[in-house]
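Sequence plus the predicted model coming up.
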Amino acid sequence: MNLEQKIEEMRDEIIKSTQEIIKLKSVKDAPKEGMPFGKDIHQCFMHALDLSQKLGFKTKNIDNYGGHAEFGDGEEVVGILVHLDVVPEGDNWTYPPYAGEIHDGKIFGRGTIDDKGPAIAGLYAMKAIKESGAKLSKKIRIIFGLDEESGWESLKYYLSKEKAPNIAFTPDAEFPAIHGEKGILVFDLVKEFNSKYTDNGIKVLKIKGGNRPNMVPDYCEAYVVSKNSLKRNLEAYVKENKVKLEIEENGDKTIIKSYGVSAHGSLPEKGQNAISQLILFLNSLDLAEGDISDFIKVYCEKIGMDFYGKSIGCGFTDEPSGNLIFNVGIIDLNENSVKTTINIRYPVTYTHRQVCEGMKKALENTSVRIVVTENMDPIYLPKDHEVIQKLMEVYREFTGDDSEPITIGGGTYARSMENAVAFGPLFPGQPELAHQKDEFIAVEDLIKITKIYAKALYELAK
């Protein structure tokens, strides 16, 4: 049985299938009849099921909420958990985000690394095992989730209809094997504006920016009214703070545009938060007194550019998983109220209640309320767990890297069931491009992870 040779023989097919699925824009949209997550995701899901059938697998569609492809016999199931949805593409791509173009040995496009490229790798890993005739004692099943980037309704519905695999991994993070994932808390900071303006200072009418809680926002804009030009203020601020801000003035009405750098919400230090840098600039101006300027001051004091929640009372850390991570993802401020949506990754030995209590104490007397919209508790498996041990053996065989298993701030499908962990696809030292512009997967890495996943699935299912 030579799985690596079989995968090499399928190299062109793997590359082509990856390019084809990248061309299908699969961003969550308003539901339609029979399409719970919108038309685009549904089309991508149908494409994945069709490809699975062509590769010789039995497929099952669970009411268009998700599904699987499988082969083999046995009562127990080894699962590989993938998702076909992607976050919005954002701006300023060098190559088209939905073309799957190859440049310098890399396939570019939204979803190449998160998570369509790894999904294709998983499918062809299964095909290599199937065609090798290897003796297995368990079924191997790839499960397609459709809204991993927002809500997990797809996998929740799937698991309400289908029994979870006995053991599983998800190729949706990094190598080596991941034995812990921080808790994920999504909430809104909300404030109603009753006392709007009490003097003749600069009036902020609107601030809007960001796409998703789990993305560092790369754009935000504010509409303000000022009797005097703010151009010199902005130019001086930009020069001193080395940020990208632009201004459009039309009489006393002004639009201030803030440009940041997108990144995954679990790695805000890799990006530049366009919302935070805009609010810090606004706070440097002579704003009209009132609830809006009060909120801007609170934001600067309690959030600012802090990635770790220290200023807002939740700067927790622990030995297994490190610092709490704090990301402002969306803001919607008008003359009546503000809603700021925040994504927190908290250490594995803490609870979301501890996080909320810390923030509530820090926000006392500010009239800013915390409205929790989503929480996923952390997961943690010991390093000597059977799944971790087998995956680490395979990883070390292919890479020669003797690193220990790790914990991460990202949230993967591994936390949806017992005995599941994240495993790849990013190798140590590689740039984290999930949720960023110019996302890509190197062709050689695509083939390499296919080989790793084939061996891993075989070891877990033999």
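Nice, thanks for sending it over.

switch to C-alpha atoms for all contacts and neighbour counts from now on
Noted.

For residue 20, give its distance to residue 120.
Residue 20 sits at a distance of 10 Å from residue 120 (criterion: C-alpha to C-alpha, to the nearest Å).

Which one of those two is surrounded by more residues?
Neighbours were counted for residue 20 and for residue 120 using other C-alpha atoms under 10 Å; residue 120 has more, 25 against 15.

can I assume the more buried one sits in a helix?
Yes: according to DSSP: H, G, I helix; E, B strand; the rest coil, residue 120 belongs to a helix.

who's in contact with it?
For residue 120, the contact set (C-alpha atoms under 8 Å, 6 or more residues apart in numbering) comprises 14, 17-18.

Would you convert those into a markdown table that also reports distance to residue 429 and secondary structure?
Supplementary listing: those in a markdown table, determined by distance: C-alpha to C-alpha, whole Å; DSSP: H, G, I helix; E, B strand; the rest coil:
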| residue | distance to residue 429 | secondary structure |
| --- | --- | --- |
| 14 | 24 | helix |
| 17 | 27 | helix |
| 18 | 23 | helix |
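
got a winner among those residues for most neighbours?
In terms of neighbour count, residue 18 stands highest of the contacts of residue 120 at 25 neighbours, by other C-alpha under 10 Å.

Is the nearest residue to that one once chain neighbours are set aside in a helix, a strand, or coil?
The spatially closest residue to residue 18, leaving aside those adjacent along the chain, is residue 117, at 5.7 Å (C-alpha to C-alpha, 6 or more residues apart in numbering). Remark: residue 117 carries the secondary structure label helix [criterion: three-state DSSP].

Below is an additional structure, to be compared with the one above:
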Amino acid sequence: MTAPVNVSDEERVLLDDADEWFDAHRQELVTELSDLVNIASVSDDSAPEPGSPYGVGVRAVFDHVLRRAADWGFRSTDFNGYAIDVRYPASDEGTEERWDNDIALVSHLDVVPEGDGWDWPAFEAFEKEGVVVGRGTADNKGAAIVDLFLLRFFNSRRHGFRHPLRVLLGGAEETTLGDMTYVVGNHGAPFQAVVTDSPFPVNNAQKGHLDVDVIIPAGPELSGFSAGVSYNSVPGHAAITLHGVNAGHVNEVLNTLDPELVRRIKVSGLGGGLDGSVELSATGITGHAAFPEGSLNAVWVLFETLDQAALLNGADATAGAALAEWLRTPYGDGTSIAYSDDVSGRTTQNAGIVRGQGDELVVHFDIRYAVTQSATSVLSELANHAERIGGRLGEVNDSSPYFVDADDPRIRQLLGSFDAVMGTHAKAISMGGGTHARVIPNAINFGPGFIRGYVEGATRAIASPPEFIAEGKGTPHGADEWVSIEDLKSAFLIYVLGITRLDRTLQVPVSGTTPLG
């Protein structure tokens, strides 16, 4: 491996051992990760049962990990199906009084729905060219496996910690964060949570997160419209059936429009003559709502086409024109909420689910607003745009921004550990994604994702997208999601160094803070 820098002799030996241990267990890690991915653990709280508040998929993946933890000799806890933990050391002898002084690596085992556009089955993982493909590989089952393998590595060395170490795995990170809200409210927060569900180097700021239903009038063509599978995923497919038109007329109109737009539209005649029906289907580029760069919302593609071609009438036309305008960029330019600051960057806006309900269309917006922007101003602009066409705001859920000062000693120490392994001079980063750090007091976000633009000048290699993954695919929440095993190894080594350093220096909290000695 690339020689780490600014490490002690003891740390160098530890990292050498970790490097060898990972390589010896590489194929086992691939197998364990694939087994997790093959469980379709989409969180669903629509029919909760005792011990299973998030549906059969989450319950199944929890049970699988609990069995594997027992096989590896670790104790574990099931928090009534909301979350589970796996604890190190394997024996609790002499540590009972110290579990209120723990370090918890926090991840999640729930995933977003499959979505559209996959070239392979989403829940049948496979390895090729050093990557594993499948839903949840990057977000966030790869991280969960790395966390669990860290416990195994430390156990193999009988490594001694000042603070007990555990892995805490949730079942509703992709939906409500109710998993860790439950754990914190009923069992208390970890002494120090390190959330392994973000990009490297260290994430110290997260934008505010608004989930907003905007309800607008619609006509008969949109009454049964449905697009999108998850609030926080960019829709990759959208389709509508138009009645009383024929495919020839529609194609003739489309031929007058921008070819770059029209190439993403497929027209299928469903009947003959003027009384027939035509389906228009749009193809976008899926992605994560918080990281929209490179994605393309298929709902916008469809309604921009319908609006330019004047293929809708009445309330349908008004609603369609509104969507074409509102969704023209993923940064809120069309709804007048565009905003940017130096701390967190640009506000993002995603219409992740759009559903017709009778004579109304419900547009669910996932908005990640900048740290210095107010939720009130965002909601005011959305309400103004909706009211102009006879609409209104529906359900609203707001999660305030997360921020830890970049000079916090914990941030500086974890950055130093990242730099030591990767050969960088990194700075803390902000992002639009929301993690469990929003609901766990005192939490820090630390990897394991490598996103180009966040990590520059590394001497240790970072994986490039594999050639067999089509352009525009492969992202978390997108089709053909993948993770690099070599990147997971880098994360493993960074965590080995970062967690052992954090363990040595964390002190007992004073006045609600966690200073370093």
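That came through, no problem. On a predicted model such as this, the values are computed, not experimentally measured, just so you know.

Just give the TM-score of the two.
Their TM-score after superposition, calculated using TM-score structural alignment, normalised by the length of structure 1, is reported as 0.92; 454 aligned residues with a C-alpha RMSD of 2.1 Å.

related to what we said a few turns ago, kindly tell me how buried the counterpart of the residue nearest to residue 18 of structure 1 in structure 2 is, as a neighbour count.
Using TM-score structural alignment, the partner of residue 117 of structure 1 in structure 2 is residue 142. A count of nearby residues for residue 142 of structure 2, using other C-alpha under 10 Å, gives 30.

so how far is residue 488 of structure 2 from residue 142 of structure 2?
For residue 142 of structure 2, the distance to residue 488 of structure 2 (C-alpha to C-alpha) stands at 7 Å.

Quick check, the match of residue 117 of structure 1 in contact with residue 33.
Yes: Residue 142 of structure 2 is within contact range of residue 33, at 6.3 Å (criterion: C-alpha atoms under 8 Å).

and the aligned residue in structure 1 for residue 35 of structure 2, what does it touch?
In structure 1, the residue matched to residue 35 of structure 2 (TM-score structural alignment) is residue 20. By C-alpha under 8 Å, 6+ apart, the contact list for residue 20 of structure 1 reads residue 100.

ok so, going back, quick one, what contacts the residue nearest to residue 18 of structure 1?
Residues near residue 117 of structure 1 by C-alpha under 8 Å, 6+ apart: 18, 111, 441, 446.

most neighbours, which of those?
residue 111 (34 neighbours).

ok, residues contacting the helix ranked longest in structure 2?
Using DSSP state H to assign secondary structure, the helix with the most residues in structure 2 is helix 485-505. The set of residues external to helix 485-505 of structure 2 that reach it, using C-alpha under 8 Å, 6+ apart, is 11, 14-15, 18-19, 22, 26, 30, 103, 130-132, 142-143, 146-147, 150, 161-163, 410, 413-414, 417-418, 421-422, 447-448, 450, 462-463, 516-517.

mind listing which of the residues you listed are in helices?
Taking DSSP H, the ones among the contacts of helix 485-505 of structure 2 that sit in helices are 11, 14-15, 18-19, 22, 26, 30, 142-143, 146-147, 150, 410, 413-414, 417-418, 421-422.

ok but residue 404 of structure 1 is inside a helix, no?
No: the assignment for residue 404 of structure 1, made by three-state DSSP, is coil rather than a helix.

So it versus residue 178 of structure 1, what's the distance?
9 Å.

of the two, who's got more company?
Counting neighbours by other C-alpha under 10 Å for residue 404 of structure 1 and for residue 178 shows that residue 178 has the greater number, 26 against 12.

With adjacent residues omitted, what lies nearest to that one?
According to C-alpha to C-alpha, 6+ apart, the nearest residue to residue 178 of structure 1 is residue 406 (4.8 Å).

and what of residue 395 of structure 2?
Using C-alpha to C-alpha, 6+ apart and skipping residues adjacent in sequence, the residue nearest residue 395 of structure 2 is residue 213, 5.4 Å away.

Give me the contacts around stretch 283-296 of structure 2.
With C-alpha under 8 Å, 6+ apart as the test, stretch 283-296 of structure 2 has contacts from 116-117, 231-238, 264-265, 297-299, 301, 330, 348-350, 352, 366, 368, 431-433, 472-473, 475-479.

What segments of the stretch 51-200 of structure 1 are strands?
Under the criterion DSSP state E, counting those that start in this stretch, the stretch 51-200 of structure 1 contains strands at 58-61, 67-71, 77-83, 102-103, 106-108, 139-145, 167-170, 173-174, 177-181, 183-192.

which part of structure 2 lines up with the fourth one?
Same thing as strand 102-103 of structure 1. Using TM-score structural alignment, strand 102-103 of structure 1 corresponds to residues 127-128 of structure 2.

The third one now?
Residue correspondence for strand 77-83 of structure 1 in structure 2, counting by TM-score structural alignment: residues 102-108.

and that stretch, how far out from the chain's middle?
Stretch 102-108 of structure 2 sits 17 Å away from the centroid of its parent chain (C-alpha atoms, centre = their mean, to the nearest Å).

Same question for that stretch: list its buried residues.
By neighbour count, with 16 or more other C-alpha atoms under 10 Å as the criterion, the buried positions of stretch 102-108 of structure 2 are 102-108.

Ok, stretch 266-285 of structure 2 next?
267-269, 277-285.

excluding its backbone neighbours, what's nearest residue 110 of structure 1?
Closest residue to residue 110 of structure 1 apart from its sequence neighbours, by C-alpha to C-alpha, 6+ apart: residue 97 at 5.3 Å.

same check, this time on residue 484 of structure 2
Spatially, and ignoring its direct neighbours in sequence, residue 484 of structure 2 is nearest to residue 131 (4.3 Å; C-alpha to C-alpha, 6+ apart).

For burial, what's the neighbour tally of that neighbour?
A count of nearby residues for residue 131 of structure 2, using other C-alpha under 10 Å, gives 21.

now the one 3 residues further on
Here the neighbour count serves as a burial measure; for residue 134 of structure 2 (other C-alpha under 10 Å) it reads 29.

got a list of what it touches?
With C-alpha under 8 Å, 6+ apart, residue 134 of structure 2 has these contacts: 37, 121-126, 480-482.

Put the buried members of the residues you listed into a ChimeraX selection.
Under the burial definition 16+ other C-alpha under 10 Å, those of the contacts of residue 134 of structure 2 that qualify are selected in ChimeraX by:
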select :37,122,123,124,125,126,480,481,482
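
Dump the contacts of residue 134 of structure 2 into JSON lines; add distance to residue 65 of structure 2 as well.
Below are the contacts of residue 134 of structure 2 laid out as JSON lines (distance: C-alpha to C-alpha, whole Å):
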{"residue": "37", "distance to residue 65 of structure 2": "12"}
{"residue": "121", "distance to residue 65 of structure 2": "22"}
{"residue": "122", "distance to residue 65 of structure 2": "20"}
{"residue": "123", "distance to residue 65 of structure 2": "17"}
{"residue": "124", "distance to residue 65 of structure 2": "18"}
{"residue": "125", "distance to residue 65 of structure 2": "17"}
{"residue": "126", "distance to residue 65 of structure 2": "20"}
{"residue": "480", "distance to residue 65 of structure 2": "24"}
{"residue": "481", "distance to residue 65 of structure 2": "22"}
{"residue": "482", "distance to residue 65 of structure 2": "21"}
